[in-house]
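1. starting from these lines, generate the structure:
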Amino acid sequence: MYPTSFRFHLQSLAYLTITNSSSCVTSLQLEELQWPDGEQEVPISVCSLPCKTGERKKKVKGMPCCWICELCDGYQYQYDETSCRLCAYNMRPNSNRTACQHIPIIKLEWHSPWAIIPVFLAMIGIIATIFVMATFVRYNDTPIVRASGRELSYVLLTGIFLCYIITFLMIAKPDVAVCAFRRIFLGLGMCISYAALLTKTNRIYRIFEQGKQTVTAPRFISPTSQIAITSSLISVQLLGVLVWFAVDPPNTIVDYDEQKTINPMLARGVLKCDITDLQIICSLGYSILLMVTCTIYAIKTRDVPEDFNEAKPIGFTMYTTCIVWLAFIPIFFGTAQSAEKLYIQTTTLTVSMNLSASVALGMLYMPKVYIIIFHPELNVQKRKRSFKAVVTAATMSSRLSQKPSERPNGEAKTELCENPAADPMSEYTP
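-> Purely as a prediction, here's the structure:
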């Protein structure tokens, strides 16, 4: 920059006209002047130019009339000529950084691609579940439905239905009621499903383990006992939810940190329920424990002949479900720091629950519905058998399924299959 005195002399020279004794006029040719750094324009003879909007003046040490213009960056706005201030945590600077404005609030929308896929799966699952339940109610007294353990079947179908319903609660606009229902149903559907399956597998295991030692039927294998055991397992989940309600009542929050980007114009506040990732896992933890326990019993009963019970279909169901949830956990926690956390975690959670429910529905009930509707000739009553006969037949079938070299006394394999869908204890005579 050039001092003010220079500008005064320069302007004087620029407009100075010299008249000599011969009246010859000579003018100063500005275009012929050479300026530093090859500049073509006449330099402005001021120390500092005025700052632009959104910039503050930073004084130059030792030069009280000079300053440097600094942009108010990040989430700062221009408070006055010489200072910038940070906007409140829920606000961002406007386009010219002269004031603050509220950060837009977003939520997972129904039309979002992240929501369309789980909603579609849930709707298909709900329709299929209602169809299966209606079929079972319509043919409630037929052999195949009775052999499936009607009471536990209806409990399991209810749990499957709730696993699909949670999708709509997870995508719905958060409010106190929605957040409360999320806490209740988040783990309840899975808990009901795996409590029923665990009760079934435990029953099968006890029947055939005790059958190896005695012909006396084990305790607590009646339908009433099975419902009581299942209800006890479910009550643990409900008790945990009640404690959660008492300690931390449901509420909604707007999370401004989740999508607070470097560029304030892209910042968004996320409207969501006051539920942390750890609380979600804890809510699902008991259901996962039931699932793992059920899988262990499914492994223990894997050698029980499938001609007599549902052990193998339950086993396949649990193995597949474990794979689904083993894939869910790293995805859920691996995206905790992502700007798309809201979408990825919600979609991953709902899809995992939908897949778990679909696996159980498809493997355990669709084959029975197929027989009921398309092959009613197979849905016939078999003769009742005593507990001793059932266990003896199961033991013989287990032996005959071994390799010839492993069969004691060279036993020959015979056919013992009566009803592939039947549970032996549904027809035994005590």
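
2. could you use CA atoms for every contact and neighbour count after this?
-> Will do.

3. this structure: helices as residue ranges?
-> 4-14, 113-138, 143-147, 150-171, 176-211, 223-247, 277-300, 311-334, 341-364, 366-374, 387-400 (DSSP state H).

4. in a markdown table, list those along with mean neighbour count and distance to Ala267.
-> Below are the helices of the chain laid out as a markdown table (neighbours: other CA atoms under 10 Å; distance: least, CA to CA, whole Å):
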| stretch | mean neighbour count | distance to Ala267 |
| --- | --- | --- |
| helix 4-14 | 13 | 46 |
| helix 113-138 | 17 | 20 |
| helix 143-147 | 22 | 56 |
| helix 150-171 | 22 | 21 |
| helix 176-211 | 23 | 24 |
| helix 223-247 | 16 | 32 |
| helix 277-300 | 19 | 22 |
| helix 311-334 | 18 | 22 |
| helix 341-364 | 22 | 14 |
| helix 366-374 | 15 | 48 |
| helix 387-400 | 19 | 64 |
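
5. this one as well, want them side by side:
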Amino acid sequence: MQQPPSPPSLLLTLVLGLWIVVGPSPALAVTTTPDNTLGQSLVYPKDANILLGALFPIHTRQRDVATGVNVCGELQDEEGIQPLEAMLYTLDQINEDPDLLPGVKLGALVMDSCNAPNLALNQTLGFIKGYLAGHNKYHQSEFTCGDGSAPTYRGGEFDKVVGVIGGQQSSVSVQMASVLRVIELPQISYLSTSATLSNKDRYPFFLRTVPSDTTQAQAILRVLQDFKWTYASIVYSSGEYGEGGFHQLLKKASEYNVCFPTPHHRLSSDDSEDDYKRVVTALIKGKANVVVVFAEKQVALRLLETVRLRGQQNRFLWLGSDGWSSSSLMNVEAVAEGAISVQPLIRSLPGFDEYFTNLTPVTNTRNPWFTEYWQHLGCALDAPTCPSVGENYRQVPWLHFVRDSVIAFAHALHTMWEDKCKGRKGLCEAMVHNGHIHGQDLYNHLLNVQFPDVSNSTFRFVSSGSGPARYSVLNYQHDDHYAYSWTKVGTYTNTTGATAELHLDMDSVKYRDSQDFPESSCGIPCKPGQAKILMTDKCCWYCKNCQSYQYLNTTTQLCVDCGECMKPEVGQEKCVDKEEKFIDYKNRWAITSLAFASIGIFSTVLVGVIFWVHLDTPVIKASSRELSYILLGGIFFSFVMSFVIVAPPSRMTCGLTRFFLGFIYTVCYAAILTKTNRISRIFNQNITKSQKAKFTSPFSQVVIVSLLVSVEVIINVVWLLMHNPDIKYMCDRASDFRTRICGGLDDYTYIVGLIYPSLLVLLCTLYAIKTRKCPDGFNEARYIAFTNYTTCLIWLVFVPLYLSTGSSDDIRIVTLAMFLSLGGFVQLGCLFFPKVYIVLFKPEKNTRDVIMSVKRNSYPVDTSFKTSGRFPSLPLQERPALQSSPAIFFHNGAMDSPLETQKHPAKAAAISAGATGTVVLCPPRHTSKTLPPLSTETPRRASKMFLSVIQNKDSDPPAF
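-> Sure, this is the predicted structure:
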């Protein structure tokens, strides 16, 4: 046989021993009073097989002035007598149902709690005593009476209690649950909503048919949110109910944009009048026009009464919890007018009105407190009717929760009967275990019950052991006859665990004399895109507009900067990427640079064609044709690169830009450097040595250029591998766009590629200086120098202009493109246009004589070089004593000096007459020093050496 779990033996021994010493209670009185109500109990029906214990606040609680302890006060008709009769009414319906607990009669054992936790605790000990007596009788006999019989408690009715209904207030239910857990007796409360009672570790056998204060607090906050009351004071009562609700309100307030100013106000029913006056004074001085009262009835009524005495009955709108807002508000109706409350779902108990109004002391003998109730209404005991019943009766709106508590026990017992008794009528041994039903088994069946409630909706307990979240929103109104009542104006439900739904009939909600509802906010509600800046009191604030580049953080209510490449969306609730922008071929700046580059491409091609047509003329041959075409290729690509730079940025275009930016200048200046180096080696070599300059052939020059260019190629390839081309965005807060550019436009990536070309430019400048005294056809020193100087000037202008454009990438890219085009035009204009001009417009200068001539305008040289000297007009004795190196002439393939022309007057005449084939190679070098006599062999040796150099078949420019 299965035995019930044994409670702590020490506790059982002490309680049962105390009961034996005290003995059984005296006989119960028929008529109750506040003094003897704690000794009264209701047991109905007498032949019940199973009893449900119950504690109802039949009387109020009051403090004894002499002793300072809680005692029972006046009788409560609405909150005491009505729930008791609702339980008896429901039991009658259960016992009349043949399909529910067949063969079993369910009864009730009811006691008065007087709405006091300590008194309820004492009453609950009766269930402990009854359990111990039954355990001693049916299971393990440890105690006996003097005659040897097993002791019984109050006639043995308490032995049949299998569960308890109650209490009403949370503080009472906490005391009951703490005791009943010892004997594993299930408990169902019909109105206790404290969130503390959901703690299954402390109260493992507690259930309730109403929802928890956690959801009630959310419902209150939702009402505040819908009315846009963001600032409200709060008053709560001490104890489990008020303090639990208060903490839930504070915990959830921020989620609903509601703020409760400090200090918060706690009151109890035992506080003095000065305490209440202090709280009311603080409320009046505050800025809040709405006060949330999460308190028990006694606290709320005293608070409203204090406000009335202060003459501030129109000062506040009250938002109440279920602890007081469902009761009659005698003497404070005008103060509470317009109040809004949240109550567990209000439903009328069908048939109860007719049942209750027909009760009389004669017909209702099972209720020992009904006679007192009859007298409380001012009716005689022998009166067959009492008009006051009909005049003062109003069904309490939460009686259906009492009904659900009783029905839940009945259905749990029925499912247990089906499991244990297998359809046999009455209680079977497997269910009662020798007269005792296990509390744990019954509790498990209670968790799984399902039955229709008064609205024909399915009732079931949620995981926390509470009823589903169903609330009614009430409004305290008065009608045309100045009668006040709570009127239902909305509902709040959350039965599925998803988002709760609040439905308010705003047309039915009324304030005082139909006035508009007051505002309650310590700051003006901020508009979208405005930050809430808190003041000294964290509930007060002022609004500040967010900047155009900021968004509003809805969690902190502060403005937060968006990234430079992001902007706030409409409403400034979050940041989004700015619209992408990049330069393309449709941009006006791009069109300008491309038009400039197109002119350069056309000019380069035209110069190339002219060079090709006049390829064999002296001017073109003297310019080193192969190197000139390499230079033209570099210039051509400098113009073409504008189309790549202006193209929409991609990894491909960015890589090409980085590679060709330095590559183009390297090609150009490698060709110029090779040309100037060749001319320098040919014309500035030591003519005393009978050898020609090396590596002066066209093939050698191409190889040298290739080697110089290959260095830049290696540099660029390595740098591209180390720093891959990528896309990035340039952003400015003042702009609504983010500009897509190549990664590296604003760093040192391009500088690396320009270091090597800069060295070539420097070397070209040096060699240009060295070749400044060569024949005019080969002397490009001033052109190359001008090209280099102009290029350096362009670079000096480009760098600050490029860096000073900020994030305007259109100008940056165009600046880079124009930089390349200007460099190409400078090289094209300085190095090619003079030759093109001679070829096209001065063909008389495109001869070998002119190309090989040297002009020195700094000295008044007599080109006839007659023996009379440099100053023929002066007398011989007045001419300065100057010595000059002899001029060397090339005449019909022979080299002649002035000495030889003196020996051959015919040659001299031919030269002075400008005979064909006479070319002056180099002018005489004048010096103020007296030179030694020049032998006739020296000019001949120099002439042969220079002739062998310039007639080198592998040398393109000098070989005519």
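
6. before we move on, the earlier item: out of the helices of structure 1, flag the one nearest Gly74 of structure 1.
-> helix 341-364 (22.7 Å; CA to CA).

7. so what's the aligned partner of Thr350 of structure 1 in structure 2 closest to, chain neighbours aside?
-> Aligned by TM-score structural alignment, Thr350 of structure 1 pairs with Ala817 of structure 2. Leaving aside its chain neighbours, Ala817 of structure 2 sits nearest to Ser642 (4.8 Å; criterion: CA to CA, 6 or more residues apart in numbering).

8. ok, the match of Thr350 of structure 1 - contacts?
-> Each residue near Ala817 of structure 2 by CA atoms under 8 Å, 6 or more residues apart in numbering is listed here: Ser593, Met641, Ser642, Ile645, Val646.

9. still touching in structure 1? Go through those.
-> Retained in structure 1 (both residues aligned by TM-score structural alignment, their matches' CA atoms under 8 Å) from the contacts of Ala817 of structure 2: Ser593, Met641, Ser642, Ile645.

10. distance check, Asp561 of structure 2 against Val703 of structure 2.
-> With distances taken as CA to CA, to the nearest Å, Asp561 of structure 2 is found 59 Å from Val703 of structure 2.

11. hang on, the residue nearest to Ala817 of structure 2 packs against Ser598?
-> No. In this structure Ser642 of structure 2 lies outside contact range of Ser598 using CA atoms under 8 Å: 9.1 Å.

12. redo the contacts of Ala817 of structure 2 as a markdown table? Include distance to Ala288 of structure 2.
-> A markdown table is the format used below for these (distance: CA to CA, whole Å):
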| residue | distance to Ala288 of structure 2 |
| --- | --- |
| Ser593 | 68 |
| Met641 | 72 |
| Ser642 | 70 |
| Ile645 | 66 |
| Val646 | 64 |
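
13. tell me how far the match of Thr350 of structure 1 lies from Thr657 of structure 2.
-> Distance of Ala817 of structure 2 to Thr657 of structure 2, given as CA to CA: 10 Å.

14. check Arg63 of structure 2 too.
-> Arg63 of structure 2 is 94 Å from Thr657 of structure 2, by CA to CA.

15. for Arg681 of structure 2, same thing?
-> Separation of Arg681 of structure 2 from Thr657 of structure 2 (CA to CA) stands at 36 Å.

16. do Ser884 of structure 2 as well
-> In this view, Ser884 of structure 2 and Thr657 of structure 2 are 56 Å apart by CA to CA.

17. repeat for Val172 of structure 2
-> Distance from Val172 of structure 2 to Thr657 of structure 2, by CA to CA: 84 Å.

18. next one: Phe56 of structure 2
-> Taken as CA to CA, the span from Phe56 of structure 2 to Thr657 of structure 2 is 91 Å.

19. next: Val761 of structure 2.
-> In this structure, Val761 of structure 2 and Thr657 of structure 2 are 21 Å apart, going by CA to CA.

20. need the residues touching each of Ala817 and Thr657 of structure 2.
-> Met641, Ile645.

21. taking the centroid of structure 1, which residue is nearest it?
-> With distances taken as CA atoms, centre = their mean, the residue of structure 1 nearest its centroid is Leu349 (2.4 Å).

22. pretty sure that residue is touching Phe328, no?
-> Yes. Taking contacts as CA under 8 Å, Leu349 of structure 1 lies within contact range of Phe328: 7.2 Å.

23. now Pro886 of structure 2: how far from Cys774 of structure 2?
-> Pro886 of structure 2 is 17 Å from Cys774 of structure 2, by CA to CA.

24. so between the two, which is more surrounded?
-> Between Pro886 of structure 2 and Cys774, counting by other CA atoms under 10 Å, Cys774 is the more crowded of the two (22 against 19).

25. counterpart of the more buried one in structure 1?
-> Under TM-score structural alignment, Cys774 of structure 2 pairs with Val304 in structure 1.

26. that match against Ala393, yeah?
-> No. Taking contacts as CA under 8 Å, Val304 of structure 1 lies outside contact range of Ala393: 11.0 Å.

27. right, I'll call it a day here.
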